[in-house]
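[1] Sequence plus predicted model, see below.
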Amino acid sequence: MTELTYLQGYPEHLLAQVRTLIREQRLGAVLQQRYPGTHSVTSDKALYQYVVGLKNAYLRNAPPVDKVAWDSKIHVIKNALGLHTAVSRIQGAKLKAKAEIRIATVFKKAPADLLRMIAVHELAHLKEKQHDKAFYQLCCHMEPRYHQLEFDTRLWLTQLALADGENLD
């Protein structure tokens, strides 16, 4: 049985379909057909503008995002696909908190919809800290196809691992 690292927790019937696509070497083609292009957000400045644009469209009352950056240190298996942190600093007699979002650099080459899913996920943490029902409702408010895009992101990461020669068996 193939261990699908990025797809743990999904129902067996879905995993069986993924294993079939892998065995028939069709996973990459299916993803390419579903998401034919990539995005053009490659610099930290462009990523900041992209994420803040989403925030302004859906979360105007949420705290501001002070920094958004690509991060090559995020390891997609051990940590996450992106990180949302609140950095507190003392400035004189005041304690200032700044929200920062970091997205794994592997997503520089991702389809635009998958980058959007990651950005929406991290933005949702501005209002909802835990991965609970309210969090996922907020994600779906910003991106109605959120759950499908999350699954497809995991498929895309699986395909990348296969292309890099990682043994998923």
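    Done, it's in.

[2] rest of the way, CA atoms for contacts and neighbours
    Noted.

[3] give the contact list for the most centrally placed residue in the chain.
    The residue lying closest to the centre of the chain (CA atoms, centre = their mean) is residue 118, at 2.6 Å. For residue 118, the contact set (CA atoms under 8 Å, 6 or more residues apart in numbering) comprises 81, 82, 103.

[4] Now restrict those residues to buried residues only.
    Buried residues within the contacts of residue 118, defined by neighbour count using 16 or more other CA atoms under 10 Å: 81, 82, 103.

[5] Can I get these in CSV including secondary structure and distance to residue 22?
    Converted to CSV, the buried ones among the contacts of residue 118 look like this (DSSP: H, G, I helix; E, B strand; the rest coil; distance: CA to CA, whole Å):
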residue, secondary structure, distance to residue 22
81, coil, 22
82, strand, 26
103, strand, 27
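
[6] any idea which of the residues you listed is closest to residue 128?
    residue 82 (15.3 Å; CA to CA).

[7] how about the strands of the chain, start to end?
    65-71, 82-91, 94-104 (DSSP state E).

[8] here comes the other one, which I'd like you to weigh against the first:
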Amino acid sequence: MRFLGGYPASTLDQVRDLIAQGRLGDYLARRYPERHDVRNDGALYEHAMALKQRYLRNAPLLSKVAYDDRLQVDQRALGTLTAVSRVQGGQLKAKREIRVAALFKDAPADMLQMIVVHELAHLKVREHDKAFYALCEHMLADYHQIEFDTRLYLTWRALDGAAAVTEITPPNT
């Protein structure tokens, strides 16, 4: 339950019950049946730039948005925003890059959206404070629920036998 630290005991008990009954994957499949079409770095860049244009027009530009298979989800790095400054001529140029953990290529669409929104919000607000989460909620209405469900998804993937599974399989009906 390493992805669910800080949640109330009653919530964790509900998650444990879903795991014990083998229904966590089914729960996630029902809540998030849609897959996204953002399969490569170019599509991810376009997706992020469309969100930036809609919600953060005056935020600094992004030079790159890419999936990164080196991000360590165990270290809680689902995505990163980095800024690299270089001197070119007499000017200081900053390049900003968003990297998203590669496992989100196969995650539900809302979860990828949540990661991108989170990293875009860091263009305006660096700290994880009230203003940051208000901006995230502005860009993605159910941000907090989707963040929790993403933590459930990561927990489900980390379970024995589920780690090799790349997609949530819908329940048999």
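    Perfect, thanks for sending it. Every value quoted in this text rests on a predicted model; they were computed, and no experiment measured them.

[9] Work out the TM-score between the chains.
    Overlay of the two chains. TM-score (TM-score structural alignment, normalised by the length of structure 1): 0.94; 162 aligned residues with a CA RMSD of 0.9 Å.

[10] rewinding a little: can you tell which of the strands of structure 1 is closest to residue 13 of structure 1?
    So among those, strand 82-91 is nearest, using CA to CA, at 28.1 Å.

[11] thinking again about what came up before, using TSV, lay out the buried ones among the contacts of residue 118 of structure 1 together with distance to residue 89 of structure 1.
    Conversion of these to TSV gives the following (distance: CA to CA, whole Å):
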residue	distance to residue 89 of structure 1
81	26
82	22
103	22
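
[12] Run the chain-centre distance for the longest helix anywhere in structure 1.
    In structure 1, assigned by DSSP state H, the helix with the most residues is helix 146-163. Relative to the mean C-alpha coordinate of its chain, helix 146-163 of structure 1 is positioned 10 Å out (CA atoms, centre = their mean, to the nearest Å).

[13] If you count neighbours, what's buried in that helix?
    In helix 146-163 of structure 1, counting by 16+ other CA under 10 Å, buried: 146, 149, 150, 152, 153, 154, 155, 156, 157, 158, 159, 162.

[14] Next, find the distance separating the third one from residue 101 of structure 1.
    To residue 101 of structure 1, residue 150 of structure 1 is 18 Å away according to CA to CA, to the nearest Å.

[15] Just name the closest of the contacts of residue 118 of structure 1 to residue 126 of structure 1, please.
    residue 82 (13.3 Å).

[16] quick one: what's aligned to the closest one in structure 2?
    Counting by TM-score structural alignment, residue 82 of structure 1 lines up with residue 79 in structure 2.

[17] How about the residue in structure 1 that sits furthest from its center?
    Distance-from-mean max, structure 1, by CA atoms, centre = their mean: residue 93 at 36.8 Å.

[18] per the alignment, that residue corresponds to what in structure 2?
    Under the alignment (TM-score structural alignment), residue 93 of structure 1 maps onto residue 90 of structure 2.

[19] And residue 111 of structure 2? What does it align with in structure 1?
    Residue 111 of structure 2 maps onto residue 114 in structure 1, by TM-score structural alignment.

[20] Quick one: map residue 26 of structure 2 onto structure 1.
    By TM-score structural alignment, residue 26 of structure 2 lines up with residue 29.

[21] What of residue 133 of structure 2?
    Counting by TM-score structural alignment, the partner of residue 133 of structure 2 is residue 136.

[22] State the distance from its match to residue 27 of structure 1.
    Counting by CA to CA, the gap from residue 136 of structure 1 to residue 27 of structure 1 is 27 Å.

[23] So for these two, which sits in the more crowded spot?
    Neighbours per residue, other CA atoms under 10 Å: of residue 136 of structure 1 and residue 27, the larger number sits with residue 27, 21 against 17.

[24] The more buried one and residue 112 of structure 1: what is the separation?
    Counting by CA to CA - residue 27 of structure 1 and residue 112 of structure 1 are separated by 18 Å.
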